[in-house]
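Asker: Pasting the sequence and the predicted model now:
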Amino acid sequence: MIDNVKPKEATAIINSLIGGVVPKIGVQHITVGRSEEIQAFISSLEDVKNGHSMVKFWIGDFGSGKSFMLHLLNTVALKQKFVVTNTDFTPDNRLYSNDGKAVALYSAIMDNIAIQTKSEGGALPTLLEKWIEQVIIKTANDHHIPLTDIRDEKHLVLIQNNIMTIINEITEVGGFDFGTVINKYYEGYIRSDEQLRRNALKWLKGEYRTKTEARQDLGVREVINDLNYYDMLKNFCKLFVSMGYSGFMINLDEAINLYKISTSTIREKNYEKILTIYNDCFQGKVANLFINFAGTKEVLENERRGLFSYHALKSRLETNKFETAEIRDFAQPVIRLLPLNQNEIFVLLIKLKAIFDFNYKTDIAVDQEDIRKFMEEMFNKPGASEFLTPREVIRDFLNILNILRQNPELDKLRLFGDVQISDERQNEISLDFIEEL
């Protein structure tokens, strides 16, 4: 049941799930009941590899596995040689703002960039240096300069000219400043000027707040801000593809925080930005970009505050009228994640028991029949049908395993019976918003 699980993955899985969050690594070992969604996603990845772009909305009830799905998509995309990144909308991170919240989202996106050899994020410097090395080798070959000599400072201007030429070829908006900053990064790289490299990275991650400061440090005229950050994401997408990557995948979770924006005008501007991204991707205005949004059914369908309140989005995101619970259409932009059924949860708990034992080098006296009894206790509790989520089942199960690991003399059946059901959704959505006019 746990073939090829690494100790680091096992620890991440157990600690994260006990904490009520999705593990960043190892999610493929605990995947159940999502094979059709994954196959459809792999097909979409092939389209994006071939130059198309894609937007998907992963919609499900609280605790249905939206965040888990996004992490699983990351794992699949990394193996397909995509550059990926994963971040959440928060009250301070959004797609549109005029007070720094949009560029804050951009900064979070850039901070979390991952590649297969650096899957936990922070891969932007690695990617920049890899691209620069490709330019260095190309320059050496084009000018018949030995590779042992090309990094000498006397060739600095030659390399920088080539960097700027290539950047101008692959970018459209903001390319000059983008190329200038990468040249500064290269200069710091060659001259071992760590401060210059840090300044360049700071600019590329959208962390400069004033043009004056950026001009003093790097000699550029602009900074990445709320208005131009999306153009910069598209520039990075082209840069990654020019390096040989399949594309750039951006996962944006917790869309509930767009739904919660109290000012209707700002909320609509955020939805307008989603529409712009959607149209760019499906009309072929951008290539090799894959953007995933995750949110609840209310975020999608509420016609007062949700995406459906913006008519142009509603017309694009309405479900295929021929789809049913049994007949699914995974090609449409909205993928509805149905809750795991009890058989799938049972298989998942068996896997988690094996990973738990592997992680702690133990063998807790809980067999499959005990797992069935635990599930019976959980699903027969008052309120279970309304409030119980897979997240709560998993967390309670692992908490009981932890208690038994440290107190093997305890009666496991009594622990099963002590489980209580609570409504974890209570903080997810408050419908009593005051519209600010």
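Answerer: Great, that's in hand. Residues are numbered from 1 along each chain as shown.
Asker: For the rest of this, base every contact and every neighbour count on C-alpha atoms.
Answerer: Noted.
Asker: Where do the strands of the protein begin and end?
Answerer: Chain-ordered strands for the chain, with DSSP state E as the definition, fall at 54-59, 83-88, 248-253, 289-295, 334-336.
Asker: Compile these into TSV and extend it with columns for mean neighbour count.
Answerer: Formatted as TSV, the strands of the chain follow (neighbours: other C-alpha atoms under 10 Å):
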stretch	mean neighbour count
strand 54-59	23
strand 83-88	24
strand 248-253	24
strand 289-295	23
strand 334-336	21
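Asker: any chance of those strands in a markdown table, with distance to residue 302 too?
Answerer: A markdown table is the format used below for the strands of the chain (distance: least, C-alpha to C-alpha, whole Å):
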| stretch | distance to residue 302 |
| --- | --- |
| strand 54-59 | 13 |
| strand 83-88 | 21 |
| strand 248-253 | 18 |
| strand 289-295 | 12 |
| strand 334-336 | 15 |
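Asker: my read: residue 308 touches residue 301, true?
Answerer: Yes - judged on C-alpha atoms under 8 Å, residue 308 makes contact with residue 301 at a distance of 5.3 Å.
Asker: here comes the other one, which I'd like you to weigh against the first:
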Amino acid sequence: MLENVKPKEATAIINSLLGGVVPKVGVQHITVGRSPEIEAFVKALDDVKNGHSMVKFWIGDFGSGKSFMLHLLNTVALKQKFVVANADFTPDNRLYANDGKGVALYSSIMDNIAIQTKPEGGALATLLEKWIEQVITKTAQEQGLSLGDIRDPQHLPRIQAGIMQTIQELTDVGGFDFGIVVLKYYEGYVTENDGLRRNALKWLKGEYRTKTEARQDLGVREIIHDLNYYDMLKNFCRLFVSMGYSGFMINLDEAINLYKISTAVMREKNYEKILTIYNDCFQGKVSNFFLNFAGTREVLENDRRGLFSYQALKSRLETNKFETAGVRDFAQPVIRLLPLTHNEVFVLLQKLKEIFDFNYKTQLDVTADDIQAFMEEMFNKPGASEFLTPREVIRDFLNILSLLRQNPGLDKQQLFGDIEIRDERPNESAVDHLVDSIEVL
């Protein structure tokens, strides 16, 4: 069953899942039961490759696999030659703000940019240098010069002109300053001035907080801030496509933190930003752009604070009324992640056992019957039907494997019997009460 798993992937899978988080690499090796969703996603990727744009909302209960799904989408998109990025909404990262929380989300996105050769993120500098090399090659061809000659300092103005011309053709808002900063990056690149390159990257990642500081370091008039960061994301999308990439995909997880925003006005402004992006994508105002949101049903459906509290979003995101559990519509913007079946969980645990053995170079005496017994213990415990999530099943199973590896004499059946079911869900009722109290004040 175990195929093409690399040692680095095996270690990432085991360590991450033991820690209760989704591994950044190797998720394709532990995927079960999501074939229809993946097939629909691949079709959507093809549409985005062809110049369309897309917004999807991945909705499921706490621990149902939303974050896992986003990481799986990453793996698929990277193989399709997309530039991808992940970021989480937090109390300090959001779509709309006037106190730096919007550009903080942008900075997180830019920090986590990934390509197939750098799947774990941090690929912005690599992409910039690749693009600059493409401009140098194009300029050399247009000027009838060799690649060696074009790098001579006397031809620097020609390359600078080529960079600015290309940037101006690709960008809408903020193109001039964007171009100047890329020129500064190029200058640092050819002169091996690491400080200048760092400052240029700092600007491009939205990390300057004052125009004065940016002007002193780079000679530009503007900085990336809460109100223009979305335009910069669109500029980067065009830049990546011009380089030969299929598009730019951004995954935004933990949408519960938009739901938790304490003031109704600010929450509505964030939903309005989602609506703007949604309309831009589906009305053809932006090309080759794919945005995924992940959240719980409450985030989507709550009529007071969820996305459905904003009527224009509700009308766009309501489920196809003809959809049933057996007849799914994966073309609609909202994809609801149904719980894994017991058979799918069984297959998943078998895969994890093989990866665990491969990672630790061992062969634990845990059979298919043992896995079945473990599942029966878990799913028959009081509270399992209400509280048990795939995350907890996986973590308990790996914890037991870890104990057995280090203590071979332990009784497996006794370990299975010691399992306790805990409610790991966030206390949303308490959150509701707190936020309602703040709004009343």
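Answerer: All right, it came through fine. None of the values given here were measured: they were computed from a predicted structure.
Asker: ok, back up a step: please identify which of residue 308 and residue 301 of the first structure sits among more neighbours.
Answerer: The residue with more neighbours, out of residue 308 of the first structure and residue 301, is residue 308; 21 against 16, by other C-alpha atoms under 10 Å.
Asker: Could you measure from the nearest residue to the more buried one once chain neighbours are set aside over to residue 399 of the first structure?
Answerer: Take residue 308 of the first structure and drop its neighbours on the chain: the residue closest to it by C-alpha to C-alpha, 6 or more residues apart in numbering is residue 314, 4.4 Å away. In this structure, residue 314 of the first structure and residue 399 of the first structure are 42 Å apart, going by C-alpha to C-alpha, to the nearest Å.
Asker: Could you do residue 14 of the first structure as well?
Answerer: To residue 399 of the first structure, residue 14 of the first structure is 10 Å away according to C-alpha to C-alpha.
Asker: okay, those two: which has more neighbours?
Answerer: residue 14 (23 against 16).
Asker: Not counting residues beside it along the chain, what's closest to that one?
Answerer: Leaving aside its sequence neighbours, residue 14 of the first structure sits nearest to residue 356 (C-alpha to C-alpha, 6+ apart; 6.6 Å).
Asker: Could you do residue 48 of the second structure as well?
Answerer: For residue 48 of the second structure, the spatially nearest residue (C-alpha to C-alpha, 6+ apart) is residue 288, at 4.9 Å.
Asker: show me the contacts for the one you found.
Answerer: By C-alpha atoms under 8 Å, 6 or more residues apart in numbering, residue 288 of the second structure lies in contact with 48, 49, 50, 51, 52, 53, 237, 238, 241, 246, 247, 248.
Asker: out of the residues you listed, which is most surrounded?
Answerer: Ranked by neighbour count (other C-alpha under 10 Å), the contacts of residue 288 of the second structure have residue 247 at the top, with 30 neighbours.
Asker: ok, now which ones touch that one?
Answerer: Applying C-alpha under 8 Å, 6+ apart, the residues contacting residue 247 of the second structure are 48, 49, 81, 82, 83, 237, 240, 241, 288, 289, 290.
Asker: do residue 432 of the second structure as well
Answerer: Residues in contact with residue 432 of the second structure (C-alpha under 8 Å, 6+ apart) are residue 260.
Asker: Quick one: map it onto the first structure.
Answerer: Taking TM-score structural alignment, residue 432 of the second structure has residue 431 as its aligned residue in the first structure.
Asker: Next one: its match relative to residue 127 of the first structure, how far apart?
Answerer: With distances taken as C-alpha to C-alpha, residue 431 of the first structure is found 43 Å from residue 127 of the first structure.
Asker: One more: residue 75 of the first structure?
Answerer: Separation of residue 75 of the first structure from residue 127 of the first structure (C-alpha to C-alpha) stands at 18 Å.
Asker: Any idea which residue is closest to the centre of the second structure?
Answerer: For the second structure, residue 86 is the residue whose C-alpha lies nearest the centre (C-alpha atoms, centre = their mean; 2.6 Å).
Asker: From residue 75 of the second structure, how far off is that one?
Answerer: Going from residue 86 of the second structure to residue 75 of the second structure by C-alpha to C-alpha gives 12 Å.
Asker: Also residue 43 of the second structure?
Answerer: Between residue 43 of the second structure and residue 75 of the second structure the computed distance is 15 Å (C-alpha to C-alpha).
Asker: Looking only at neighbour counts, state which of those two leads.
Answerer: residue 75 (21 against 12).
Asker: The more buried one is in contact with residue 24, isn't it?
Answerer: No - counting by C-alpha under 8 Å, residue 75 of the second structure stays clear of residue 24, with 9.1 Å between them.
Asker: thinking again about what came up before, look at the residue nearest to residue 308 of the first structure and say how many residues are nearby.
Answerer: Counted with other C-alpha under 10 Å, the neighbours of residue 314 of the first structure add up to 16.
Asker: Which position in the second structure pairs with it?
Answerer: Using TM-score structural alignment, residue 314 of the first structure sits opposite residue 314 in the second structure.
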